[in-house]
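> I would like the atomic coordinates for the input below:
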Amino acid sequence: MVQTPHQDMPPVVYVVDDDDALRDSLTWLIRSADYEVASYAAADACVCAFRDDRPACLLLDVRMPGMSGLELQEALRLRAASVPIIFITGHGDVPMAVRALKAGAFDFVEKPFDDGVVLARIQAAIDLHRERLAERAHRESLLDRWRILTPRERQTLRKVAQGLQNKMIAHDLDISQKTVEVHRHNGLEKMACHSAADLARMLMTLGDAAQDDAP
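Down below sits the predicted model:
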């Protein structure tokens, strides 16, 4: 079940590292910058507690006993989580970090790291997550509106988004032009849309969901 995003909530930084001293040091650093911190010694504990509904980022050790950082990244990917991940790497871990980047990680920092660099990357990651949450909320709002349309209103609006005039839509759907006008008016009103161009952008955002006529 998709969680309702709350992109205006205070951000949280998830710190996942089996090194107690490093984890405590990072927690202190991040809290000094007024971020909330959720700290975990094991990746599987983070997976159980993680929520993708508020601005956040993960600061994640690439090598850990049990579930590794790369395995945690994959677990979150399978859950369609949008949170950016910053990997912490030690000497010799750069190839693993490159692999993580190719799998969608936001960035990686090498030990020993500069505090200012870490905080700057955290802020950039949180800003990106805010954007992703806002985009997800926008799409879910559009999808809610699309779902209340009748199948015929959806068919009509897809034709409108293609730039077809009412006469051509009536011909294609084998209905009267007056009926097209009614479906067009009602559909645009339900979608809170005022132009074919805006409607086209909405349908692009919805993607395949806009091709589904199911209730």
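
> could you use CA atoms for every contact and neighbour count after this?
Noted.

> max-length helix in this structure?
Looking across the chain with DSSP state H, the single longest helix is helix 115-147.

> just the buried positions in that helix, please.
118, 121-123, 125-130, 132-134, 136-137, 139-140, 142-143, 146-147 (16 or more other Cα atoms under 10 Å).

> and if you look at stretch 90-107?
G90, V94, M96, A97, A100, L101, A105, F106, D107.

> as JSON lines, those with distance to T179 and secondary structure would be great.
JSON lines is the format used below for those (distance: Cα to Cα, whole Å; DSSP: H, G, I helix; E, B strand; the rest coil):
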{"residue": "G90", "distance to T179": "67", "secondary structure": "coil"}
{"residue": "V94", "distance to T179": "63", "secondary structure": "helix"}
{"residue": "M96", "distance to T179": "60", "secondary structure": "helix"}
{"residue": "A97", "distance to T179": "58", "secondary structure": "helix"}
{"residue": "A100", "distance to T179": "54", "secondary structure": "helix"}
{"residue": "L101", "distance to T179": "52", "secondary structure": "helix"}
{"residue": "A105", "distance to T179": "50", "secondary structure": "coil"}
{"residue": "F106", "distance to T179": "50", "secondary structure": "coil"}
{"residue": "D107", "distance to T179": "54", "secondary structure": "strand"}
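
> also this sequence, please, to line up against the first:
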Amino acid sequence: MAENEIFILEDDLTTRAMLRVVLEKAGYQPVFFADGEALVAKSRHASPACILLDLCLPGISGLDVLGQLTDRTCPAPILMVSGQGDIPTAVRALRIGAADFVEKPFSPADLVARIESAGAGQPAHSANPLDHFKQSRGLTRRECEVLDHLIAGSSSKVIARKLGISPRTIEDHRARILQKAGVKTTAQLSIMAFKGPQALKDLPAAFGRRTVH
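Have a look, this model is predicted:
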């Protein structure tokens, strides 16, 4: 493993230049790739300290590349980077195997901290972190059903229609789930369910924490 190499899939030249300055200053060696296929091919023979994947790319998406890397049991921690704070997409990335989901714009210090945190190799709570979360928080069967729909991005009205109960009842369930989880928003709940309480301090602006520019 190259302890200081960071594989990066990013098509924006301005962002590339910024990442090069930030990472080299932090002691890392950024290695940029033009497309996902090239990165996946390189990862078959080399294991960097970390991989940064932009979510929105021409052709194959960052999530598709993430899936290919995790299918090949890539040992390097993978961070998804996106300019769109989309909760369902962030949850999907974490489900596929991303170590973190970083929203643009981010501060240099925050990015480096997230890379170092991912590289620390914090163990997962269980093979299925969502199941662990449900059990550890003592959620009822109905609350588990509501949680599944909430983290998929469904509104209270949509969930109510699917479960055959009123939107007001869904809101009551949501409030109890948030209380049991010890968080205030559905965004925080979604990330916590997959990453644990420690992840909340690193949340970007769109997920309930103010981003430092």
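
> can you calculate the TM-score here?
Superposed pair, TM-score by TM-score structural alignment, normalised by the length of structure 2: 0.53. Supporting alignment: 124 aligned residues with a Cα RMSD of 2.3 Å.

> on that earlier part again, could you point out which element follows the longest helix of structure 1?
helix 151-161 (DSSP states H and E).

> what's that following helix packed up against?
helix 166-173, helix 177-190, helix 196-206 (3 or more Cα pairs under 8 Å, 6 or more residues apart in numbering; DSSP states H and E).

> repeat that for 7 Å
helix 177-190, helix 196-206 (3 or more Cα pairs under 7 Å, 6 or more residues apart in numbering; DSSP states H and E).

> next, the angle helix 177-190 makes with that helix.
90 degrees (axes from the mean of the first three to the mean of the last three Cα atoms, to 10 degrees).

> which residues in structure 2 does helix 151-161 of structure 1 match up with?
Mapping helix 151-161 of structure 1 onto structure 2 (TM-score structural alignment) gives no aligned residues.

> specify, as a residue range, where the biggest helix by length in structure 2 falls in structure 1.
For structure 2, the helix with the greatest residue count under DSSP H is helix 167-181. For helix 167-181 of structure 2, there is no aligned range in structure 1, judged by TM-score structural alignment.

> nearest residue to D107 of structure 1 other than its sequence neighbours?
I86 (4.8 Å; Cα to Cα, 6 or more residues apart in numbering).

> over to G67 of structure 2?
I96 (6.3 Å).

> tell me which residue of structure 1 lines up with that neighbour.
Aligned partner of I96 of structure 2 by TM-score structural alignment: A103.

> E24 of structure 2 too?
Looks like E24 of structure 2 aligns to R31 there (TM-score structural alignment).

> possible to save the helices and strands packed on helix 151-161 of structure 1 as TSV with mean neighbour count?
Listed next are those as TSV, based on neighbours: other Cα atoms under 10 Å:
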stretch	mean neighbour count
helix 177-190	17
helix 196-206	17
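
> same list, the ones you listed, but as CSV with distance to S82 of structure 1 please.
Formatted as CSV, these follow (distance: least, Cα to Cα, whole Å):
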stretch, distance to S82 of structure 1
helix 177-190, 29
helix 196-206, 17
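
> out of the ones you listed, which comes closest to L59 of structure 1?
Closest approach to L59 of structure 1 among those (Cα to Cα): helix 196-206, 30.3 Å.

> what ranges do the helices span in structure 2?
Using DSSP H, helices in structure 2 cover 13-25, 36-43, 62-71, 87-96, 108-119, 129-136, 141-151, 156-163, 167-181, 186-195.

> looking at those, spot the one closest to E3 of structure 2.
The nearest among the helices of structure 2, by Cα to Cα, is helix 108-119 at 9.7 Å.

> just the residues contacting the closest one, thanks.
V22, A49, C50, P77, A99 (Cα atoms under 7 Å, 6 or more residues apart in numbering).
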